[in-house]
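Asks: need a 3D model of the sequence below.
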Amino acid sequence: MAIHVEDDLAEQTVPPAGGWGSIKSVVTYLTRELVPAAALKALAVQNKTGGFMCVSCAWAKPEHPHTAEFCENGAKATAWELTSKRRTPEFFFQRSLSELESWTDHALEEGGRLTAPMRWDPATDRYVEVSWERAFDEIAAELKKIDPQQAVFYTSGRASLEASYLYQLFARAYGHNNLPDSSNMCHESTSVALPKSIGVPIGTVWLEDFRHADCILFFGQNVGVNSPRMLHDLQDARRRGVPIITFNPMVESGLKFFDNPQSPHDMLLPGHTQVSTQYLQVRPGGDIAALAGLCKYLIERDDAALADGGKRVLDTAFIAEHTHGFDDLAAVLRELDWRDIEYESGLARVDLEQAAATYAAAKAVIAVYGMGLTQHREGVSNVNMLVNLLLMRGNIGRAGAGICPVRGHSNVQGQRTVGITEKPKLAPLDKLKELYGFEPPRTPGRTTVKTCAGVIDGEVKAFIGLGGNFLRAAPDTRRLEDAWRRLRLTVQVATKLNRSHVIHGEVAYLLPCLGRSEFDRQASGLQIVTTEDSTGHMHASHAVAEPASTSLLSEVAIVAGIAQRTLPANPRLTWREWTDDYALIRDAIAKTWPEIFHDFNERMDTPGGFPRPNAARERHWKTENGKANFSVPARWTAASDDAVSHEAGVLRLVTVRSDDQFNTTVYSDEDRLRRVQGRKIVLMNGEDMADAGLEPGSLAALSTVFGDGIQREVAGLRVIRYDLPRGCLVGYFPELNALVPLGHHAKESEVPAGKSIPVRVRAMQLAGAVAS
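Replies: Reported below is the predicted structural model:
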């Protein structure tokens, strides 16, 4: 299904991103959260040099920022952190955790900031206040009782570079590499694919490249919700006449129209910035085939040009000098039937050829993508196929061109940079041994999927969560929750209450920490932390507000406090000194990775951030063969290859986030940009509804079709008719995570495949239907 915006989308079905709707939403939310004046002042310096880095998305921070360098969800994330509301020990005295299990995600978090360290009391089923010293001592005692390989240290994307460095050092000195993080949930397919294809684990695009691009491609990335500040760059590009081609099953507001809230012209005059010039509603899992169609067109046109003596379509000089494997891919694509491409992609040949012709006419092309590519069974092949397209015309290592994976959480990429990885080969273990005098473990650690499996089968005994809401974000939620209660130890470091805190192990601690925007005063004075954005630039983050409670500790202090009591004495592991002065941690990071972090303390306040070296931007390929590598996909669909998933009546479910949500944090039940109210919903194509005997407003149940013999169903979903490709369903993350089997993950990367879950739908009777 293809949409040509100029002709077919004159009548809007969704509101534009930004605009008055965004302003109204922010004002409403700030009022509801009772934010103090400090929060309003914080917004003025959010994502700016000398200010603090947003705890929401990881999009780049410009050297010359806009007046308001925050988006709607960024403002909500700041208000969420600086709210006047509090969850004190008295709140937990009044409510058992069994009662809190029945609360919604929104209700759990909405009550405000945690204020004191707490331990679960099994006699009363309540959290009770505990001193920090006792909490650290008791956690350390539990960790000393088990084999280190039975412990998992998880981190969300919000932890700073400083806290993340100490966390991975603690894990390895303790004796394991079990360091799954948000990347395992989302973008690990990128980190697996890109090193093999172009020799770096991150994208090659910097913010400045958007000013030089003359074509931009989008694949499975909803800019209006996940990185709205990028809309400024897209608006500038459109004003220069740059075509933007989007591949996405849903027509998303931010990829359709944009009203810039900072532009009087946009706010006061009719009309909107048109974002996508061609919108192709690709079938879920059909991106490999769609990309194959684009590549096939280029090869066919190039073959014709070669035969006729015309101008070549491919960058043959680049391919010859810099790449390997083109001939193998070209031979396969020449034989690939267009009918197979159309079937697998759900797109017409004429529309793919139009997109390919636009691409071929451009000199510098940026390809932006998100979890719509990475969260599939063939997520790694999705990314590799996109690299194939870029390499064919030399669109890597050129100004205004490159590959641009958009990371979700604010520092998830940075955590990987400073050692948060379950893969020993990616960690500087020999350097850690040299610097700190211990033998780091060499055994591969647990990914998110392997962590879940270890909890279910009883191999994992202890789980420490540095931020996040692992239990809610993980796949196979119901099976995992049942097993979670059998864990011996659960420790959660957090700012607000969530479901991972009310479902717990036999011994459980809830440790409240400072937010990134709050003053962190240590022995040497006010501390600064740092983060890495999606484009590989490092930024200092300066706090702007007083802490929510005098009892809060920083993430650094909590990690160091547990580590100091757990590990044997080692004069090189200076936990106390690191806590007193974070500049010493940055010095340690610089010693560990001098190529990236040399002069770290001197450079961290560079306007726009300082970049990590990126060899692929210079067309230096740090692959095994020293070349950028084309690859041939094993299959032409990224969806499940389980035989039962291809049975009649099986549809593909895509899980998405709403516009009033960030990861598992749900700000409200309204999805303004899709005009949807409530979260127990499923969006369906009208013909699929008719086949299932459903009407708008009906209740439906979804059950997973997967060959492991386990029944997975979510019932009581309200059906909404929506503009979707045939055979496609859409519902919300994390509510539908229970439908994602542990075994349904990306090959090689093990990212849970939440973008093409094979399911059946059945109608439920309205009377007496119970939502599960």
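
Asks: can we go C-alpha only for contacts and neighbour counts from here?
Replies: Fine.

Asks: which residues of the stretch 251-400 of the chain fall in helices?
Replies: 264-268, 287-308, 316-322, 326-335, 338-345, 349-361, 371-374, 379-392 (DSSP state H, counting those that start in this stretch).

Asks: out of those helices, which one sits most buried?
Replies: helix 371-374 (a mean of 30; mean count of other Cα atoms under 10 Å).

Asks: what sits against Val730?
Replies: The contact partners of Val730, by Cα atoms under 8 Å, 6 or more residues apart in numbering, come to 653-656, 682-684.

Asks: one more pass at 7 Å, please.
Replies: Contact analysis of Val730 by Cα atoms under 7 Å, 6 or more residues apart in numbering lists 653-655, 682-684.

Asks: follow-up on the earlier one: who wins for proximity to Glu618 among the helices of the stretch 251-400 of the chain?
Replies: Glu618 lies closest to helix 316-322 among these, at 11.3 Å (Cα to Cα).

Asks: outside of that closest one, which residues touch it?
Replies: By Cα under 7 Å, 6+ apart, helix 316-322 touches 392, 394, 627-628.

Asks: which among the contacts of Val730 gets closest to Ile596?
Replies: Thr655 (35.9 Å).

Asks: want to put them side by side, so please do this one too:
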Amino acid sequence: MSQKRIDPETQQDPDTPYYGGPAGGWGSMEGISKVMVGQPPTAAVLDTLRRQNKPNGHMCTSCAWAKPAKPHLAEFCENGAKATIWDLDRRTCDPEVFASRTVEELRELSDHELESLGRLTHPMRFDPGTRRYVETTWDEAFAAIGATLRRMDPKSVVFYTSGRASLETSFMWQLFARMYGHNNLPDSSNMCHETTSVALKKFIGSPVGTCVLEDFDHCDLMLFFGQNTGSNSPRFLHTLQQAKQRGCTIITFNPVREAGLLRFRNPQQITQMLGGSTEISDLYLQVRPGGDMAAILGLIKRVLELETAEGGILDHGFIAEHTTGYEALKAHAEATGWDEIEALSGLSRDHLREVGTAYARSKRAIAMYGMGLTQHVRGGETLGMLVNLMLLRGNLGRLGAGISPVRGHSNVQGQRTVGISEKPELVPLDEMGRMFGFTPPRETGHTTVEAAEGVIDGSVRGFLQMGGNFAISIPDSGRVKEHWTDLDLIVNVATKLNRSHLLPGRETWLLPCLVRSEEDEQVSGPQVVSIEDSLSHIYASLGRNEPAARTLLSEPAIVAGIAKATLEPNPDVPWDDWVADYSRVRACIEALWPDKFADYERRMHEPGGFYKGNAARERRWQTESGKAEFSVPDSNSGLNRPLGQGEYTLVTLRSNDQFNTTIYGFSDRLRGLSGDRMIVLMSPAEIARAGLAEGQKVRLVCAEEDGHPRGVAGLTVTAYDLPDHCVAAYYPEVNPVIPVGLHDRMSKTPAYKGVPVRLEAM
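Replies: Prediction:
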């Protein structure tokens, strides 16, 4: 491992940009204010923020962090405020905007400029003759889409779902897909936390994390892996601050030093706004991308060393009663030398022993992780290694302990709960068939990866997306875009214009919907929807703002409109009644999942939501063995293969002014970067070794050989504090470099954080 110059006060490489201040504080206020430029907040917007993530308010469309039963005065963060202000944009992208520009002319705008055109207001149909979207009616759109779907092979059609869709919308969407005849139901979870759904299900019998908010009040150690709290889930920082103030130790493993896990200035505490802040991480280790598995194995090795030397470290009673496979893991750890662990992780054995000792001495530990752990070829095996660590000391199924993914999208976990899944075995299809009088399809559907592959090879002919920006957000987006326009049918349900909408197929529709914070008035009155957070709690969400246009429909109304035009009438499926009163949809959800949704209608209004339950939290292991399972990986590296000469591991990043493919602005404040997003970050030492210079233009090239050259040109080399053999660049700009076939082996989650690349001077 090479030595780099480190400032002893900041622990940063002083030769690279970085943000010296804390997350939160005045910087967050400034970040929010920049989004308001050109659209000062109205009283309605301010009232929406006041009620955001609180009982009788609307649940944020940004991250999926929990909503406490006793909310703070302001229960929103910088990115949550940006999302709400962006949703309630008073600018309108109406038919006149489309009449003045072809799709080719619109493509000349940046992603930020496209969304800055404002809210979509009218249903639109793409006219191939004029190369423009033209205004249509809802009746015309539904009738034409339904007619086309009836002519198509259902297996050739994909129904994609963004994580913003409510539980009610998601339930109706998956039922429509199955009644139409397929399980092609990928969603944004396929791109980020499908590794969680598959690996945790395999190892502990639960497809979701085991923690609830109360656990964070009792743990004395938190381990973070590959998660950027400051930008992706800033409200979590309140919880971390409280944990630190009562003495909890927090240790972070991440290739990039992220400000949110370094220091936090609470905007709701006057003393902090006047200059104070809270140190979050006691130790911050810049693990090499793909090196988490080896790092965690190093912690396990240290715990076993202490058990041998002292005894009383392992929870032998728990291991004997609740687990299987311990001896194989022990043998694997003992057979792996420290030299290999250091080489693969990029960390010193002294640091790993220090963390392993802290874990061994802790009473209650929580392991937190994000996409830095899941978006690798061996992400599932890495997560298995993290489960191993927690099982050694019985840190699953007890207060103040557990494993907890931090999901980045509002309701992406909840969609899976109500049937958005390509895996028919995860859905109560027998009960669904009996309830709604049809024979559900049993063939496994497409994941995101398989949907993208189907677009490329031509087997996918139709694509309906409930939100999202699929053609741009997926890996291999360059190859996918070449074939996207060959699709026979594209239906986009959206609130703002994005780049996928400007890649029309043979028949393309743009259907505008309400946002969650807008009033949804139906026959029975204003409607409530519900969402699930990343800690398995379910909440009601009520929008109160006047819709951007009276021509907008709700997502449930759009689903019902297309479904009625496509399917034969079925007296057991009252689409119109469901749209008139969403509580009737919730009654169906409760009937199909009574263990999770008992007394749904009442409990979703409770402060803090209601807990749907988790068998693993109760130490009921719904695995093949009936026990929690220790596992041994095929390799101690999370990467697909060792890097060759001149190769680096690419890590994709989102900026502080970004949510998925939504770009609010061009400031990446919390990393000390701003302006151009077409940059590639490297350590100064790597820049020198590569014979490059700061400011030089390069082409980023995929080093994975599969017969399809991939590259992104015009990136500016930028010095940054990163581990050796690593480069970083912004998502989705470098998605064309990422092969669709490079994904987690267990779940097919794309390997956005573990792609081998080369740099070519331009």
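
Asks: TM-score for the pair, please.
Replies: Here the superposed chains carry a TM-score of 0.98, computed using TM-score structural alignment, normalised by the length of structure 2; 755 aligned residues with a Cα RMSD of 1.4 Å.

Asks: in JSON lines: the contacts of Val730 of structure 1, plus neighbour count and secondary structure.
Replies: Listed next are these as JSON lines, based on neighbours: other Cα atoms under 10 Å; DSSP: H, G, I helix; E, B strand; the rest coil:
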{"residue": "Leu653", "neighbour count": "28", "secondary structure": "strand"}
{"residue": "Val654", "neighbour count": "27", "secondary structure": "strand"}
{"residue": "Thr655", "neighbour count": "23", "secondary structure": "strand"}
{"residue": "Val682", "neighbour count": "24", "secondary structure": "strand"}
{"residue": "Leu683", "neighbour count": "23", "secondary structure": "strand"}
{"residue": "Met684", "neighbour count": "25", "secondary structure": "strand"}
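
Asks: farthest-separated two in these?
Replies: Thr655 and Met684 (12.5 Å).

Asks: so which residues make contact with stretch 673-693 of structure 1?
Replies: 14-15, 253, 659, 669-671, 695, 717-732, 761-763.

Asks: dump the helices of the stretch 251-400 of structure 1 to a markdown table, plus distance to Lys622 of structure 1.
Replies: What follows is the helices of the stretch 251-400 of structure 1, written out as a markdown table (distance: least, Cα to Cα, whole Å):
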| stretch | distance to Lys622 of structure 1 |
| --- | --- |
| helix 264-268 | 45 |
| helix 287-308 | 25 |
| helix 316-322 | 12 |
| helix 326-335 | 18 |
| helix 338-345 | 33 |
| helix 349-361 | 27 |
| helix 371-374 | 22 |
| helix 379-392 | 15 |
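
Asks: relative to Trp484 of structure 1, which of the ones you listed is closest?
Replies: helix 371-374 (26.7 Å).

Asks: tell me, that closest one lands on which residues of structure 2?
Replies: The alignment of helix 371-374 of structure 1 onto structure 2 (TM-score structural alignment) covers residues 371-374.

Asks: mind reading off the mean deviation between the matching stretch and structure 1?
Replies: Superposed on structure 1, stretch 371-374 of structure 2 shows a mean distance to its aligned partners of 0.4 Å (mean Cα distance after the TM-score superposition for structure 1).

Asks: quick one: the most centrally placed residue in structure 2 from Arg378 of structure 2, how far?
Replies: Of all residues in structure 2, the one closest to the mean position by Cα atoms, centre = their mean is Gly408, 3.9 Å from it. According to Cα to Cα, to the nearest Å, Gly408 of structure 2 and Arg378 of structure 2 sit 21 Å apart.

Asks: what do you get for Asp676 of structure 2?
Replies: Counting by Cα to Cα, the gap from Asp676 of structure 2 to Arg378 of structure 2 is 32 Å.

Asks: the more surrounded of those two?
Replies: Under the criterion of other Cα atoms under 10 Å, the comparison of Asp676 of structure 2 against Arg378 puts Arg378 first, with 30 against 11.

Asks: ok, now which ones touch that one?
Replies: Contacts of Arg378 of structure 2 (Cα under 7 Å, 6+ apart): 638-639, 744-745.

Asks: can we see that at 10 Å?
Replies: 195, 290, 293, 384, 633-640, 743-747, 749, 751, 754 (Cα atoms under 10 Å, 6 or more residues apart in numbering).

Asks: again with Pro16 of structure 1
Replies: Pro16 of structure 1 touches 22, 224, 252-260, 271-275, 673, counting by Cα under 10 Å, 6+ apart.

Asks: repeat that for Pro243 of structure 1.
Replies: Counted by Cα under 10 Å, 6+ apart, Pro243 of structure 1 has contacts 213-217, 234, 237, 275-278, 355, 358-359, 362, 365.

Asks: what sits against the residue opposite Ala700 of structure 1 in structure 2 once aligned?
Replies: Using TM-score structural alignment, the partner of Ala700 of structure 1 in structure 2 is Val698. The contact partners of Val698 of structure 2, by Cα under 10 Å, 6+ apart, come to 679-680, 692, 712-717, 758-762.
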